[in-house]
Structures are given as C-alpha cells and as structure tokens.
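> quick one, what's the 3D model for this:
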Amino acid sequence: MLNTAQNFEKAFDRFDFFDENFKTYLATHVCEDGSVAGTLECDDWVNVRNVIKFLERFYELTVKASGSHYVTSNVHFEDICELDAHLKACVATEDLSLSNMAERMREKFRKYWGDPEKMNKMIFISSVLDPRNKFVYVSFALEELFGEEVGKKVSEGVYDYMKSLFGEYLKNYSRASHHQLYPSVSTSSHDTSDVTSSSGSSSSVKSNALRTKLHLKKQKED
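Okay, here's the model as predicted:
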C-alpha cells in the first residue's frame, strides 16, 4: 500500500491544496500516539520511503519461506539470522523513527528467537547439512545471534546433538541389508525434471547479500 502511495505524492499535495475537507480531516484526525495527523509534508514522504525499505526485507523473506516448489528447511535458520542482522542495522540507524520501530520489533523477535533452549535443534541441523553452510556458518551465526559466550555453548550443544543423531542413524541402518541401503530402482528421465532447488525462489525473491555470510567471509579474510 505504501509502495503504491509514494507514487502519488504530488497528487496528495494537490488534493491537500484544493480540498478543504481533506485538510480539515487531517488537522482533526487523532493518531494512535495521541498526536494530530496534520497535512502531509516532505518529511512524511521520506518516512514512508524509509518504512518501505525497512519492510521490503520482511516481505522477501516471507515469500522465500512460503515457497512450496523448493526445500525451505535448510534456509530457515539462515533467515532468522538475517532478520536479526537487519533489525540490528535498523536500530543503529540515525533515523529515530525507524530505530524506535526496529527496537520494538526486536523485542518481539527475541520473544520467539531469543532463547536457544526453546528452539528446535533440527533448525540448526538442517542448516549444517546444507553444503553451502556446513557447521562453520552455523557456529558463527549462533555467536552473532546470541553473543559469543552463549553462542559457543549452543554451538557445542548442536554439535553433540548432531553426533547423537548420526549415532541413531548408524544404529538403524548398519544392520540393514545391501538391498535396503542400495535398492535397485531405475530412474527415468522425468524423475528429476520436477525437482526445483532453493535457487528457484530467485525469480520471485530479489537477491540480497546475506549479512551474516558477508561478515563471516570478512572475518575469514582478516
């Protein structure tokens, strides 16, 4: 809605100039914070564009996580980290309105993702099994998300959990017959044609550099 409205800035200015009822409504309309709306000024449109830019990342990640033609479990933890990095950057901005809004959203974010004990460890494991991430990214991202001290403890817990899962896998499949492990199933050409990787989301989601991965790359270079 805001993205569409910004294209009509001049139309709103003319509407404000020619329609007294519109000016009266804005001058008497009380906002949620108790202030009076007043006429739309240049600063208001600057705020609108800042909010659009702020919310755009949430929209892109929502589209990405809602995909049904590609795997999403392996990027779930990655998206959590990206939202955290995005909110931190917005809190640190000089725009007070944007900073305050981001701070309030971070409080809600921490309610769901601020306590590692409440998070299902399979979120981390599925990210570890993504060959683009492996354990080095997950370990680094956990420290970025929870701080160095807590992040290292969670990272150790994830590693132990991963080893226990592999132990269960060995227990269940080590006695399996060769036929069970390597069933002789012929693969026809159409079996793989319908498979779409997570990169299939790129057509609907704008490509953005991942902050956590850029940070990890810079740390490695240093």
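
> drop to CA atoms for contacts and neighbour counts, all remaining ones
OK.

> and the residue positioned nearest the centre of the chain, how far from residue 86?
Centroid-nearest residue in the chain: residue 79, 3.5 Å away (criterion: C-alpha atoms, centre = their mean). For residue 79, the distance to residue 86 equals 10 Å [C-alpha to C-alpha, to the nearest Å].

> again with residue 155
Remark: distance between residue 155 and residue 86 (C-alpha to C-alpha) = 22 Å.

> got it, and residue 211?
Taken as C-alpha to C-alpha, the span from residue 211 to residue 86 is 8 Å.

> so for the two, which sits in the more crowded spot?
When residue 211 and residue 86 are compared for neighbours, residue 86 comes out ahead with 19 against 16, by other C-alpha atoms under 10 Å.

> how about residue 22, what does it touch?
Applying C-alpha atoms under 8 Å, 6 or more residues apart in numbering to residue 22 gives the contacts 15-16.

> for comparison, sequence B:
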Amino acid sequence: MFLFLIVPKNCHFEIVTDVVKFFEKFKTKTDLVSATSKLLVNLLIREVLYVDVHLRKSSTKLMFLEMVKDMKMKYEKYWGAYNKMNNFMYFAVLLDPTTKSPFLLHAFKKMIGYMEPSLTPADIEIKACQMVREVENRM
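Model prediction:
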C-alpha cells in the first residue's frame, strides 16, 4: 500500500506534465522506428537528427539539465560522430525526394566538419547596427 505523506500541489502536476511531454517525443520516435518492418535509412537519419534537436532544445530547461546531459552523452556515443557514420546514409537522404535542402546542408556540414567563420567584434557591431536600423524603419 502506498501512502502519500504530502498532498501534491498544482506545481507538481505541472512538472509531471513537462516531463511527460519531454519523454513523449522519444516514445513517438521509438514507436515509429521499431514498428516498421522495412526500416528506410532516409527516414532513420531524419529521426536521429530530430532527437538531437530535441535534446538541444531541452538542455536549456533547468529541470532537464542533468538528465539531458546524460542522454546527450549516450546520443553522442552512438550517433554523434558524423564522420564515422556510413556515407551511404547520407546518399540515401540525398536521393530521397522529400528531403529538404536545409536538412542536407546541415548534414553535409556535419559530415565534412565544417566550421562557421568566427565574427570579429567589428562585424558583430555592423550587423547589430543593421538590425537596429531595420527595426527603426519598421516603426
């Protein structure tokens, strides 16, 4: 028999709701991948990258910080090394007509180890001034 020593408060239910929403995305992806009898590589890689995006977004929430850190380490162990991934997976995605070009751009940048050029403080100031001018013009 389970006895509650404390009556749950409304904030406890909100926390549980957030946790359920967090794990529901993983359940959906797991069901999708494990329920199909003919797993297509182009669909698998999309789902794997979706998990990466979900972990990155969730890592900004304080209550998931430690848990996401551990999950991210596990993800990196199996899927994080894009340079070690079989190149045929990229070709399967490339040949899939439903794949959008931003997805390909992201995947190939990861595959070849592309590094974004760093901006100098002067470049950042120029971009910030342009954005401020654009906002002022819209007002």
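
> what's the match for the residue nearest to the centre of the first structure in the second structure?
In the second structure, residue 79 of the first structure lines up with residue 47, judged by TM-score structural alignment.

> ok, that match touching residue 30?
No - with contacts defined as C-alpha atoms under 8 Å, residue 47 of the second structure does not count as touching residue 30, sitting 9.1 Å away.

> tell me which stretches of the second structure form helices.
Under the criterion DSSP state H, helices of the second structure are mapped to 10-35, 41-58, 65-75, 87-95, 101-112, 121-138.

> tabulate the ones you listed (JSON lines), appending distance to residue 81 of the second structure.
Below are these laid out as JSON lines (distance: least, C-alpha to C-alpha, whole Å):
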{"stretch": "helix 10-35", "distance to residue 81 of the second structure": "20"}
{"stretch": "helix 41-58", "distance to residue 81 of the second structure": "12"}
{"stretch": "helix 65-75", "distance to residue 81 of the second structure": "10"}
{"stretch": "helix 87-95", "distance to residue 81 of the second structure": "12"}
{"stretch": "helix 101-112", "distance to residue 81 of the second structure": "9"}
{"stretch": "helix 121-138", "distance to residue 81 of the second structure": "31"}
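
> for residue 1 of the second structure, find the nearest of these.
Residue 1 of the second structure lies closest, by C-alpha to C-alpha, to one member of the helices of the second structure: helix 10-35, at 21.5 Å.

> in the first structure, what residues pair with that closest one?
Structural correspondence for helix 10-35 of the second structure: residues 42-67 of the first structure, per TM-score structural alignment.
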